[in-house]
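Chemist: After the sequence you'll find the predicted model.
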Amino acid sequence: MPEGFTAILVAVLGLAVLFDYINGFHDTANAIATSVSTRALRPQWAIAMSATANFVGALTGTAVAKTIGSGLITPQSEGGLVVAAALIGAIVWNLLTWRLGIPSSSSHALIGGLLGASAAAIGFGAWQVDGIVGKVLFPLVSSPIAGFAIGFALMVVIFNLFRRAHPKTMNDRFRRLQVLSAAYMAFSHGSNDAQKTMGVMTLALVSAGILPEFKVPLWVIILAASAISLGTAAGGWRIIRTMGTKVVKLDPVHGFAAETTAATIITGASLLGMPVSTTHVISSAILGV
């Protein structure tokens, strides 16, 4: 075992990888459900594409990781146990909602776990209120609203541009375009969600004294990107059915608009270091279109 790596630290890192993997198959539906439901992509091809795009997206930055690892709670000597408790709570919640086929937010489960565990172990003084309000609560409220509004507006623009097109021609065109929008959606998912795992892993490393400051190591980035990609490849058919068929009936044009809207919002949030819920954003975008 490398110097400084205690059993607790190794267990925390293992839990983080497990959470990332589960997050991958739990949230696969967010990226591909609309494409599968509109038959723009076969399920197997959709999952393979999504896994690849998730991996690439996860390599694009660490702003969200910094927010999760250093912008919400203060690293303490108890950090390893705090992170472990947060991860266990998030994992249990994800598995429960996956089993029931309920689309829920892995991001909020993890963030809620971190805040709850740190408050229990250290006290509410461990919370960084400015970071929580600015980087969590604000995007938590605004991103679904933006998803609905932008999705609605984009559909109005598309229908005006193609108002004279035959429905079959329109569906054929957007079925092809939806391959690109699905890849964009998967890329954005990786860019935001994988970074959350990078953040908690780096937080654990800083708390254990392995790292002198919060800077995500390359091996953590690769490990998190690989775990979410492999999890995505495993798929999550229960939630795919809910997102793709039970929320609203979709045509290819609706799927394209919803995915493009959600992916743009999530990518923007990633660049700003804001952890957002892929589930909430794509769900609201679907309702908007």
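Modeler: Everything's here; your move. Model, not experiment: these values are computed from the prediction.
Chemist: Could you use CA atoms for every contact and neighbour count after this?
Modeler: Fine.
Chemist: Nearest residue to the middle of this protein?
Modeler: The chain has Asp193 as the residue nearest its centroid, 3.4 Å off, counting by C-alpha atoms, centre = their mean.
Chemist: Secondary structure element holding that residue?
Modeler: In this structure, Asp193 sits in helix 167-207 according to DSSP states H and E.
Chemist: and the helix or strand following that helix with helix 167-207, angle?
Modeler: Using DSSP H and E, the next helix or strand after helix 167-207 towards the C-terminus is helix 218-234. Helix 218-234 runs at 140 degrees relative to helix 167-207, counting by axes from the mean of the first three to the mean of the last three C-alpha atoms, to 10 degrees.
Chemist: tell me what the next helix or strand after helix 218-234 is packed against?
Modeler: From helix 218-234 onward toward the C-terminus, using DSSP H and E, the following helix or strand is helix 237-241. When contacts are defined as 3 or more C-alpha pairs under 8 Å, 6 or more residues apart in numbering; DSSP states H and E, helix 237-241 sits against helix 7-37, helix 79-100.
Chemist: Alongside the first one, take a look at this:
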Amino acid sequence: MAKPVLDKDLKRVAGLELATHNLARSLAAPGIALVFLLAAAVWASFVVADGPTSYMVVIAAVIAGYMALNVGANDVANNMGPAVGSKALTMLGALLIAGTFEAAGALLAGGDVVSTVARDLLIGDQLDGDTFVLVMMAALLASALWVNLATIIGAPVSTTHAVVGGVVGAGIASAGIGSVAWPVVGTISLSWVVSPALGGLFAAMLLAFIRATITKRIDKISAARVWVPILVALMTGVFTMYLATKGLKRIWSPGLTMVLLLGLGFAVLGWLVAMPLIRHQSLKIENRTKHIAKLFRLPLIVAAALLSFAHGANDVANAIGPFAAIVTAVQTGHAQSADITLPLWVLLIGAIGIALGLALFGPRLIRTVGEQITKLNEIRAYCVALSAAITVLAASALGLPVSSTHIAVGAIFGVGFLREYVAIREMKGNAVPVHARFLDPATLNATPEEALSKDRQQAGRRLVRRQHVLSIAAAWVITVPASAALAALVFLVLGLLIG
């Protein structure tokens, strides 16, 4: 009798140890994040000059760090999700590459859109200096809280839209509707529709092109030797122009002619490099789509890394834009200075916070984007990454503001729905009764039309998960009004506590 009792006791001890270990792991990430926020506060207290409102900068530094963590946790998934979902990268590899390139982009080229986030959304003569600081603090905290909630429920949202909503809501709460630059807000709102539509369209077109030129050919390997280097050249040229126009403005701002020449030059270089590599790789693969997809693995990884660099350069402003405006307002005493300064220490808080947020909290959203919307392989993921860069370039040429989150998720929907469309067409054109291919008792006695209808429903569930389409779309729609309402509430609370 003693042995069974002893075994039960040992099992209880082992279960307790496992529970303790799991609890420690779950608390490790928030603990590290808290240490970072405390470090940001201490850093700001040493850097900022002593004054009656210097404590505001310290508080704002903590809020900016919190927002940077949330940008890393939510936004970066859009760049690395397809690469992880297609198994081109492991989660650890994606975190290392994304963290490195996000931080590099934020430090080397970040801050170009700070003025839009921090200054252009509000009319300066409607707010005094102290009120403006409270507005920016409320906007930053409210947008961070909203993005944090979206991350918890697994919804990829636009941090840019969250910040815009926060600034609008806090501005209205402080000085009324007249304090908001509504034409700027209206222009930004266009991206709600433009971003996912363009991303999905370009991704579907790329996938259809690859199907027509490579994967549906009888001799797939020979077709791949011709077209994959051309696609790599397209990617190289597009990303060169993308980085020159969007990702490196803080370092260098070339004219249109130079951008086009750079794109053409690097496209030729990409083709020359890809030709022998693809030919060498093609000697080791079989004439099957699954093996052809492996030829896109390295281009996909490069594309994901470059997207991360450009994302860090552009979206770091969502974390430090309002913070930079607060620092400038405290130093100058004016609500909206003509030139918002961007000290290196401010940029570092954003860069470190994004990389840390990605490492600590990013895997969940990476899996949602890469695995839970539709099934991706290297080819489809490559189409998503390349379409994101093409969409940003096209929108910039048209003068339309777009969201990288909406583009990437829209591109994933685009390739998924294209696959559904193709699958349904193939079902329609198949002469064999559709229900004969599915050993489902519910369809064995059905008419071909009834079986076809059932197969369409099965294909829809299999290729694109409708639940995620609806939940993500709902999160997009309510991001601006929700963050605006939350910012108005936070502004009133901060006014009571600080003002």
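Modeler: All right, it came through fine. Values in this document were obtained by computation on a predicted structure and should not be read as measured data.
Chemist: TM value for the aligned chains?
Modeler: Overlay of the two chains. TM-score (TM-score structural alignment, normalised by the length of the first structure): 0.90; 288 aligned residues with a C-alpha RMSD of 2.4 Å.
Chemist: thinking again about what came up before, quick one: the residues in the second structure that the helix holding Asp193 of the first structure pairs up with.
Modeler: Residues 289-329 of the second structure are the counterpart of helix 167-207 of the first structure, counting by TM-score structural alignment.
Chemist: quick revisit: between helix 7-37 and the helix holding Asp193 of the first structure, find me the angle.
Modeler: 180 degrees.
Chemist: mean shift between helix 167-207 of the first structure and the second structure?
Modeler: With mean C-alpha distance after the TM-score superposition for the first structure, helix 167-207 of the first structure departs from the second structure by a mean of 1.7 Å once superposed.
Chemist: what is the orientation angle of that helix with helix 79-100?
Modeler: Put simply, helix 167-207 of the first structure runs at 150 degrees to helix 79-100, going by the same axes, to 10 degrees.
Chemist: Does helix 167-207 of the first structure pack against any helices or strands, and if so which?
Modeler: For helix 167-207 of the first structure, the packing partners by 3+ C-alpha pairs under 8 Å, 6+ apart are helix 7-37, helix 43-58, helix 63-70, helix 79-100, helix 218-234, helix 252-271.
Chemist: average offset between the shortest one and the second structure?
Modeler: If you overlay the two and look at helix 63-70 of the first structure, the average distance to its match in the second structure is 1.5 Å (mean C-alpha distance after the TM-score superposition for the first structure).
Chemist: Likewise for the longest one?
Modeler: For helix 7-37 of the first structure, the mean deviation from the second structure after alignment is 1.5 Å (mean C-alpha distance after the TM-score superposition for the first structure).
Chemist: In the second structure, point out the residues matching that helix.
Modeler: Against the second structure, helix 7-37 of the first structure falls on residues 55-85 (TM-score structural alignment).
Chemist: residues of that stretch that come out buried?
Modeler: 56-85 (16 or more other C-alpha atoms under 10 Å).
Chemist: what do you get for stretch 275-293 of the second structure?
Modeler: For stretch 275-293 of the second structure, using 16+ other C-alpha under 10 Å, the buried residues are Met275, Ile278, Arg279, Ser282, Thr289, Ile292, Ala293.
Chemist: for the stretch 101-250 of the second structure, what spans make up the helices?
Modeler: 114-115, 129-153, 159-175, 182-189, 191-210, 220-242 (DSSP state H, counting those that start in this stretch).
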